[in-house]
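**Student:** heads up, no residue letters with this:
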C-alpha cells in the first residue's frame, strides 16, 4: 500500500485530493490542514508522495519542504507542490528547496491523477532500487564472511604449523592475542583494528618454522651465534606473509617483522625506534613478553605477576612503548580474566579455534 501525505489548509482541497487519491490503485491518503501536524506524522512514517500547498498558516510550503527533507528517509520522497500560475519565483525557490513537480490552481483532476500516478511510480521504483541495493549489500556481507572464514582458517593452520615446531602452547597464543586486543582497546584504536589485531597477533612467531630444531628446541640458553640465527625468525615470518592480499595476513607480516623491535632502537631485525615501530608490533611486544614471563616452560619457571609487571614498568621507554605498557596495566583486571580463561590446552586445534 502506497501512502500519500496531503498538506493543505483548505478543507475542500483536502477532501478533493483525498477522493482523487482513492481512485489510484493500492493508495491511501493522510490529510492534514496544518503543516506542523503533517511534519509530525512524517517524523514516524515515510510517505511515497507528498502533496503540499504553498500558502499555509504557521509555515509556508517552502519551509515545510525544507523541514521535511531533513527528516530521516525523506530526502528522496517525491513532492508535488500546489501553486498559482503567476508564482514563478515561488516555483524556482521550491525547486531549490526540493520540490519535484507543480500543479497550478485551480487544480485539474485529470492532470492531478496523471502527475500523482507518475510520481508514485517514481517512488515505487526508488523503493525497489533501495531494496535491491540492500539485497546486494546483504549478498556482499555473506560473501565477505565466507572470505573472512577462509582467512581465519588460513591463520589457524599457519599457527598450527608453528605450534608443531615451537614449544610455546596454544593457550599462550590465545592469551597474548587477547592481551593485544585489550591494549589496542585501551589505546583507543578503532574496533575494526582491535579485531584485526586479535586475528593477526597469533602469527607473530610464524617465522620459527624456518629455524632448525637444534636451535629452536634447545632447552638451555642460546649462545651468541645461535641467537643470531634465532633472530632470523622475524624476517622469515615477514617474508612468508607479506605478499598476501589478506588484511589479516598483511597485519601478521608487520607484527612478525616488528615484535622484537625495542622502543629505544636496540631491538631487531631493523633497529627501529619509538613510533617508527608499527603500533601493532609495539602492542604485541608487551602482550607476548608478559605472557612468556608468567608461563611455565620445561626450561624455566613462571614468574609471578608482580615480577612480570615490574619488568614491564622497568622496560617502559626502553624495551617497550610506555603508552602500550600503561594501556596494558590500566586493564589489568581484564588481563587476569583472560589469563584465567585460557589455560594450557593439550588440544592445540581446539585452543587456536577459540580465536575464530
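**Tutor:** On my side now, so go ahead. Fair warning: this is a prediction, and the values are worked out from it, not measured in the lab.
**Student:** from now on I want contacts and neighbour counts done on CA atoms only, so please keep to that.
**Tutor:** Fine.
**Student:** quick check: residue 244 touching residue 250?
**Tutor:** Yes: taking CA atoms under 8 Å as the definition, residue 244 is a contact partner of residue 250 at 6.2 Å.
**Student:** and those two? Which one has more around it.
**Tutor:** Neighbours were counted for residue 244 and for residue 250 using other CA atoms under 10 Å; residue 250 has more, 17 against 12.
**Student:** specify the local secondary structure of the more buried one.
**Tutor:** helix (DSSP: H, G, I helix; E, B strand; the rest coil).
**Student:** distance check, it against residue 279.
**Tutor:** Separation of residue 250 from residue 279 (CA to CA, to the nearest Å): 14 Å.
**Student:** again with residue 142
**Tutor:** Where residue 279 is concerned, residue 142 sits at a distance of 31 Å (CA to CA).
**Student:** and for residue 100?
**Tutor:** As defined by CA to CA, residue 100 lies at a distance of 52 Å from residue 279.
**Student:** who has more neighbours out of those two?
**Tutor:** Neighbour count, other CA under 10 Å: between residue 100 and residue 279, residue 279 has more, with 19 against 16.
**Student:** is it true that residue 230 touches residue 209?
**Tutor:** No: here residue 230 lies out of contact with residue 209, judged by CA under 8 Å, at a distance of 10.8 Å.
**Student:** now do the contacts for residue 49.
**Tutor:** For residue 49, the contact set (CA atoms under 8 Å, 6 or more residues apart in numbering) comprises 3-5, 77-80, 116, 119-120, 123.
**Student:** try residue 174
**Tutor:** For residue 174, the contacting residues are 202, 342, 351-352, 354-355, by CA under 8 Å, 6+ apart.
**Student:** is it true that residue 353 touches residue 157?
**Tutor:** No: between residue 353 and residue 157 there is no contact under CA under 8 Å: 9.8 Å.
**Student:** second one coming, line it up with the first:
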C-alpha cells in the first residue's frame, strides 16, 4: 500500500511525511503540483491520498473531483487537509468525493488515528476485492464446467438419435454448424448462437418414438406413414417438456417449428412468417440442406450445388428470406463443412 500527499507548501509536505513516517513505513510520494500528482496517479494506484485545499493551480476539491473520475480511485480513501471551517467548503468536498478531513495545522495524534483507520479500511477493501475476484473466477470455472457437461449430454443424445435414424451422426453435427453460421449471418448474439448450436442436434429427437420399419423404409411413405412420421414432432416436444434449461426451451421451439414453412404450408400448426421462432427458421434451412446432401434409404444424395440451388429457390416459400440470405453469405464456410473436418471444428468454436 502506498500514500500520496499533495500540498503546494514544501514545509507542510515535509512535516506531513515525517509525521506519517512515525507510525507507518509504507511508501509515500509527495507533490507540490497537483497536476503532476494527477499524472502520477495514472501510473500508480495509490491507496491513501492526502490533499491540501488551498493550492494555486488547482484547489483540493477540484483535485479530488479529477481523481475520482479515474476508475481505480472510486473507493480510495481521500483526506482533505484544510484550515477552512466553512460548512459549504466541506460539503462541496464531500460531494466531490472526500472521505475525511484533517485540520491545518494538524495534530499528530489525530493524523495517526485517522490515517491508521483509513489504512485498515483500504486493506479491507483490497481483501474484499481479491475475494470477489477469486469468487468470480471460481464461478466462471464452475459455469464453464457446467456448460461442457451440458454440451456433452446434448451431443450424446444427438448421436444416439442419429444412429437410431440410420446415420453416423455427421448429419446432426453439420446441421448444428450450418445453423450456427446462419445465426451469425442474421446477427444473433453469442448466447443465442450458442443455444441454437446446442439445440439444433435435438431437432429430430422425437424420432426415437418412430418405428424402425418406418425410419428405414427404402421407398416413399404413403399418406398414413407420413402422418405417423410427423408424430416425431409432438414426441420430441414431450421428451423435453418440463425442463427449465434454456437449451431445452430453444430445442423445443426448434422441434416444434422446423417443419413449418414461411408461407404457412408446413406442419404441425401451419404457422407462417414471424409466427415461426427464429431458431426454427434457421434450423429448417440447415436441416433441409444437409438432408438433401445426404444419402437416405429413400433417395440418393444431391450435389452441393443442387442442394444450394434448391434452398435459394425456396426462399420466401419454404424458408425465411433473411435466413436464406444469411445462408448465401456464409456459403463458403458452409461448403467447407462437407470437405474438411477441421473447418467443422473451427465453426463449432464460435459457439
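**Tutor:** Sure thing, it's come through. The shown structure was predicted, so the numbers you read here are calculated from the model rather than taken from an experiment.
**Student:** leaving out sequence neighbours, find the closest residue to residue 205 of the second structure.
**Tutor:** Spatial nearest neighbour of residue 205 of the second structure, excluding adjacent residues (CA to CA, 6 or more residues apart in numbering): residue 236 at 5.5 Å.
**Student:** please disregard the earlier target; I meant residue 194 of the first structure.
**Tutor:** That would be residue 181: by CA to CA, 6+ apart, it lies 5.2 Å from residue 194 of the first structure.
**Student:** now the longest helix along the first structure on the second structure. Mean distance?
**Tutor:** Longest helix in the first structure, counting residues (DSSP state H): helix 109-165. Taking mean CA distance after the TM-score superposition for the first structure, the mean distance separating helix 109-165 of the first structure from the aligned residues in the second structure is 1.5 Å.
**Student:** after that helix, which helix or strand is next?
**Tutor:** Per DSSP states H and E, helix 109-165 of the first structure leads on to helix 170-186 as the next helix or strand towards the C-terminus.
**Student:** and that following helix with helix 109-165, angle?
**Tutor:** Here helix 170-186 of the first structure points in a direction 140 degrees away from that of helix 109-165 (axes from the mean of the first three to the mean of the last three CA atoms, to 10 degrees).
**Student:** how far off centre is the following helix or strand past helix 170-186 of the first structure?
**Tutor:** Downstream of helix 170-186 of the first structure, the first helix or strand assigned by DSSP H and E is helix 191-200. Computed by CA atoms, centre = their mean, to the nearest Å, the chain-centroid distance of helix 191-200 of the first structure equals 11 Å.
**Student:** what's the average distance for helix 191-200 of the first structure when superposed on the second structure?
**Tutor:** Helix 191-200 of the first structure differs from its equivalent in the second structure by a mean of 1.5 Å after superposition (mean CA distance after the TM-score superposition for the first structure).
**Student:** quick one: that helix to helix 109-165, angle?
**Tutor:** Angle between the axes of helix 191-200 of the first structure and helix 109-165 is 30 degrees (criterion: the same axes, to 10 degrees).
**Student:** in helix 191-200 of the first structure, what counts as buried?
**Tutor:** By 16 or more other CA atoms under 10 Å, the buried positions in helix 191-200 of the first structure come out as 193-200.
**Student:** which strands and helices sit next to that helix?
**Tutor:** Applying 3 or more CA pairs under 8 Å, 6 or more residues apart in numbering; DSSP states H and E, one finds that helix 191-200 of the first structure contacts helix 109-165, helix 170-186, helix 247-258.
**Student:** and these: which comes nearest residue 218 of the first structure?
**Tutor:** Closest to residue 218 of the first structure of these is helix 109-165 (CA to CA; 11.8 Å).
**Student:** neighbours of the nearest residue to residue 201 of the first structure once chain neighbours are set aside, how many?
**Tutor:** Nearest non-adjacent residue to residue 201 of the first structure, counting by CA to CA, 6+ apart: residue 177, 5.3 Å away. A count of nearby residues for residue 177 of the first structure, using other CA under 10 Å, gives 26.
**Student:** residue 194 of the second structure touches residue 347, doesn't it?
**Tutor:** No: assessed by CA under 8 Å, residue 194 of the second structure is found out of contact with residue 347, at 11.3 Å.
**Student:** what residues are shared contacts of the two?
**Tutor:** residue 180.
**Student:** one step back: pick out the most distant pair among the contacts of residue 174 of the first structure.
**Tutor:** 202 and 342 (14.0 Å).
**Student:** so which of these two has more stuff around it?
**Tutor:** residue 202 (31 against 18).
**Student:** ok, the residue nearest to that one when sequence neighbours are not counted - how many residues close by?
**Tutor:** Of all residues not flanking residue 202 of the first structure in the chain, residue 173 sits nearest, at 5.5 Å (CA to CA, 6+ apart). Number of residues near residue 173 of the first structure (other CA under 10 Å) recorded here: 25.
**Student:** and what of residue 135 of the second structure?
**Tutor:** Residues lying near residue 135 of the second structure (other CA under 10 Å) number 12.
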